[in-house]
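1. here is a sequence with its predicted model. Questions after.
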Amino acid sequence: MARGELNIMRKFGQFVKFKRRQKGLTQSELAQLVYGKNDRQYISKIENNKVEGINLSTMETFLEVLDADMDFKSL
């Protein structure tokens, strides 16, 4: 993965964690809303930049669930 992609994934993970906490969701609850199953470990990996990448449609689902627009400048 290119350096810029790693930076985007890191920022996305930070953003997900911030918005999840802001909405008062647990990692398990967020996983249920995004994936339809309890996969807390995968949410943890996203938040801690331990995944290779996420496809665009999954990122869009996160944003919809978190009622957010991705603004990398704010991170």
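-> In hand now; what should we look at?

2. please make it C-alpha for all contacts and neighbour counts, starting now.
-> OK.

3. okay, now Ile46: neighbour count?
-> Number of residues near Ile46 (other CA atoms under 10 Å) recorded here: 21.

4. and the helix or strand where it lies, what does it pack against?
-> Secondary structure from DSSP states H and E places Ile46 in helix 40-47. Using 3 or more CA pairs under 8 Å, 6 or more residues apart in numbering; DSSP states H and E as the contact test, the elements touching helix 40-47 are helix 3-22, helix 27-35.

5. okay, pairing it with this:
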Amino acid sequence: MSDIAIDIPFPVIAMIYGAIYWPLTLCVGAVGLYVGVTRLRGVWRVVCVVIALLFIVDAGAGIYESLRQGLNT
């Protein structure tokens, strides 16, 4: 047996799965953005909005990739 392993960092794996499951990622980002803008105050508002925008950007990458693959087929 071979003992070869590929070490991929966790953020890269999260980005790949976020792009694959982009509808779920987009919904999480939209809900996070809503909660961050309307319900939170102070530093937590900024943290929540930044994280939500990262989710939305990741979903955008998934949408772009799915459209690109659809146009090439």
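-> Perfect, I can see it now. For clarity, every value in this text was computed on a predicted model and none was experimentally measured.

6. got a TM-score for the pair?
-> TM-score of the superposed chains, computed with TM-score structural alignment, normalised by the length of structure 2, equals 0.32; 43 aligned residues with a CA RMSD of 4.0 Å.

7. list the buried residues in the helix holding Ile46 of structure 1.
-> Of the residues in helix 40-47 of structure 1, Arg40, Ile43, Ser44, Ile46, Glu47 count as buried by neighbour count, 16 or more other CA atoms under 10 Å.

8. CSV for these, including distance to Asn7 of structure 1?
-> Formatted as CSV, the buried residues of helix 40-47 of structure 1 follow (distance: CA to CA, whole Å):
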residue, distance to Asn7 of structure 1
Arg40, 23
Ile43, 18
Ser44, 17
Ile46, 13
Glu47, 13
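
9. from those residues, which is closest to Phe15 of structure 1?
-> Glu47 (8.0 Å; CA to CA).

10. setting aside sequence neighbours, what's the nearest residue to the closest one?
-> Once flanking residues are discounted, Glu47 of structure 1 sits nearest to Gly13: 3.9 Å by CA to CA, 6 or more residues apart in numbering.

11. how near is the one you found to Gln41 of structure 1?
-> Here the criterion is CA to CA, to the nearest Å. By it, Gly13 of structure 1 lies 13 Å from Gln41 of structure 1.

12. can you check Arg21 of structure 1 too?
-> Distance from Arg21 of structure 1 to Gln41 of structure 1, by CA to CA: 16 Å.

13. and for Tyr35 of structure 1?
-> Taking CA to CA, one finds Tyr35 of structure 1 at 12 Å from Gln41 of structure 1.

14. tally up the residues packed near Ala61 of structure 2, please.
-> Ala61 of structure 2 has 18 neighbouring residues, counting by other CA under 10 Å.

15. understood, closing this out.
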